[in-house]
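[1] All I have is the shape, not the residue letters:
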């Protein structure tokens, strides 16, 4: 059973795991030049091989954490960070 075509990008190619193992150089070359390569296991998508540049784009934060908080609509909200002096409650597990 092949992956649903609507779930893949138009340039993705599917490789059965055994074929990908036997032709790893070609799979890597295709990922570098043609885009993501899907590897299937028992007919179902199991992994995607992407170029290192694509991986960096996908995993790089879009902004720093401080920028995120500055851009938040709640950036002017004051938080009460004081600790409660109440005793803890028993919880039955």
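    Sure, I can see it. All figures in this text were calculated on a predicted structure; none of them were measured in a lab.
[2] switch to C-alpha atoms for all contacts and neighbour counts from now on
    OK.
[3] isn't residue 43 right up against residue 15?
    No - contact criterion Cα atoms under 8 Å: residue 43 and residue 15 do not qualify, at 9.6 Å.
[4] how about the host helix or strand of residue 38: buried residues?
    Assessed by DSSP states H and E, residue 38 sits inside strand 37-41. By neighbour count on 16 or more other Cα atoms under 10 Å, the buried set for strand 37-41 is 37, 38, 39, 40.
[5] other SSEs contacting the longest helix anywhere in the chain?
    The longest helix of the chain (DSSP state H) is helix 24-34. Applying 3 or more Cα pairs under 8 Å, 6 or more residues apart in numbering; DSSP states H and E, one finds that helix 24-34 makes contact with strand 37-41, strand 44-49.
[6] okay, now the one to match up with it:
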């Protein structure tokens, strides 16, 4: 049986030596952080987690319609300053 790695953090050396266990831990326990020289450098996630995080749900219009600020009485003033000049 595979043993869970402490705190979901793996050194590069451990990740290379125990890749199958790292992959299984990502699948069962969630994202696994890989460190190099004591610093977090990468995160391994399962395909299911990746798809859940990267799949777009809804449109921008739906997002705006569902905003908690919809209907709020916001007083937004537009700047009356002249446009700035830029060199093209």
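    The structure has been received and is ready for your questions. These numbers come from a predicted model, not from an experiment.
[7] Please state their TM-score.
    Here the TM-score for the pair of chains, by TM-score structural alignment, normalised by the length of the second structure, is 0.62; 70 aligned residues with a Cα RMSD of 2.7 Å.
[8] who has more neighbours, residue 43 and residue 15 of the first structure?
    residue 15 (20 against 14; other Cα atoms under 10 Å).
[9] Enumerate every residue touching the residue nearest to the more buried one when sequence neighbours are not counted.
    The shortest distance from residue 15 of the first structure to any non-neighbouring residue, by Cα to Cα, 6 or more residues apart in numbering, is to residue 39 (4.8 Å). By Cα atoms under 8 Å, 6 or more residues apart in numbering, the residues touching residue 39 of the first structure are 14, 15, 16, 17, 20, 45, 46, 47, 48, 49.
[10] go with 6 Å
    Contacts for residue 39 of the first structure were tallied using Cα atoms under 6 Å, 6 or more residues apart in numbering; they are 14, 15, 16, 17, 45, 46, 47, 48.
[11] Give me the distance between the residue in the second structure that it lines up against and residue 22 of the second structure.
    Aligning on TM-score structural alignment places residue 39 of the first structure opposite residue 34 in the second structure. Distance, residue 34 of the second structure to residue 22 of the second structure, using Cα to Cα, to the nearest Å: 10 Å.
[12] How about residue 45 of the second structure?
    Distance from residue 45 of the second structure to residue 22 of the second structure, by Cα to Cα: 10 Å.
[13] before we move on, what about residue 52 of the second structure?
    For residue 52 of the second structure relative to residue 22 of the second structure (Cα to Cα), the value is 20 Å.
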